[in-house]
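Participant: turn this into a model:
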Amino acid sequence: SRWLKNQFVIRMHHRLSDAALYEIQESFADLRLSGKYHQQADSGAEHEVGNYSHLTRLTFAFNGRDQGRLRELVDFINLPENWAKPQPMHTTQRAREALKVS
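Facilitator: You can find the predicted model right below:
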């Protein structure tokens, strides 16, 4: 995690499901100063190097005070049932193969 332009950024190995993101908006609203939680891919604004540029980010205006509550948010993020289902690779591959012209 890190601060970037008044936003707190949590890097995640797994994208959150829509239901989990909604639950975060509702249940962890007390951690935000304003706005909403935003889930996004690397925007390029961070100029990430190394092993972090591929990670999904959860950004929000953190109040900077409630560290214990922030830990609860991290624990919620780390629950596998809150992760988005990965898209099957084989359907994408089949779609590409169908586009090939002989």
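
Participant: switch to C-alpha atoms for all contacts and neighbour counts from now on
Facilitator: OK.

Participant: where does the closest residue to Thr59 other than its chain neighbours land in three-state SS?
Facilitator: Of all residues not flanking Thr59 in the chain, Val9 sits nearest, at 4.5 Å (Cα to Cα, 6 or more residues apart in numbering). State at Val9, reduced to three classes by DSSP: H, G, I helix; E, B strand; the rest coil: strand.

Participant: alongside the first, I'd like the structure of this one:
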Amino acid sequence: TEILTFYSNFHSYRFIKDLMVIRMHHGLSAETLASINADFCDILKSGEFTCCAAHPEEANETHLLGMPRLSFRAKRGKAGRIRQLIDRINAAAPGVMPCQEKATEQG
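Facilitator: This next block holds a predicted model:
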């Protein structure tokens, strides 16, 4: 059960320089993104949690390019809080992330 829940929305993560990028099966609503920014600001080295498209460094992972992403600069030594963040991501209802809305409007 733990494994099934762990991957219910969370797919994977990677670091691109000092940026942690979490790939998800579905996006998060603007409200969920705002609550994550408020509730998990203690794990930010700087900046805030933002949605983003695939980075050029991920170009070789073509099967992952269309996935919604949450990116942030994480403090070191916060693995437990990052796990709690993943749990929040998994518990969130599917939504359209603000960056997805912009892409839809422009497309």
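
Participant: what about the aligned partner of the residue nearest to Thr59 of the first structure in the second structure, how many neighbours?
Facilitator: Under the alignment (TM-score structural alignment), Val9 of the first structure maps onto Val21 of the second structure. Other residues lying near Val21 of the second structure total 25 when counted by other Cα atoms under 10 Å.

Participant: how much space between Val21 of the second structure and Lys78 of the second structure?
Facilitator: Noted for Val21 of the second structure: a distance of 15 Å to Lys78 of the second structure, by Cα to Cα, to the nearest Å.

Participant: ok so, going back, ok, the residue nearest to Thr59 of the first structure - contacts?
Facilitator: Applying Cα atoms under 8 Å, 6 or more residues apart in numbering to Val9 of the first structure gives the contacts 1-3, 57-60.

Participant: what's the matching residue for Arg71 of the first structure over in the second structure?
Facilitator: Aligning on TM-score structural alignment places Arg71 of the first structure opposite Arg83 in the second structure.

Participant: cool, and Asn51 of the first structure?
Facilitator: Alignment note (TM-score structural alignment): Asn51 of the first structure maps to His63 of the second structure.

Participant: measure that match to Gln106 of the second structure for me?
Facilitator: Look at His63 of the second structure and Gln106 of the second structure: by Cα to Cα, they are 24 Å apart.

Participant: where along the second structure do the strands fall?
Facilitator: Along the second structure, counting by DSSP state E, strands occupy 10-16, 19-24, 44-52, 69-74.

Participant: can you get me a residue count around the match of Asn51 of the first structure?
Facilitator: 9.
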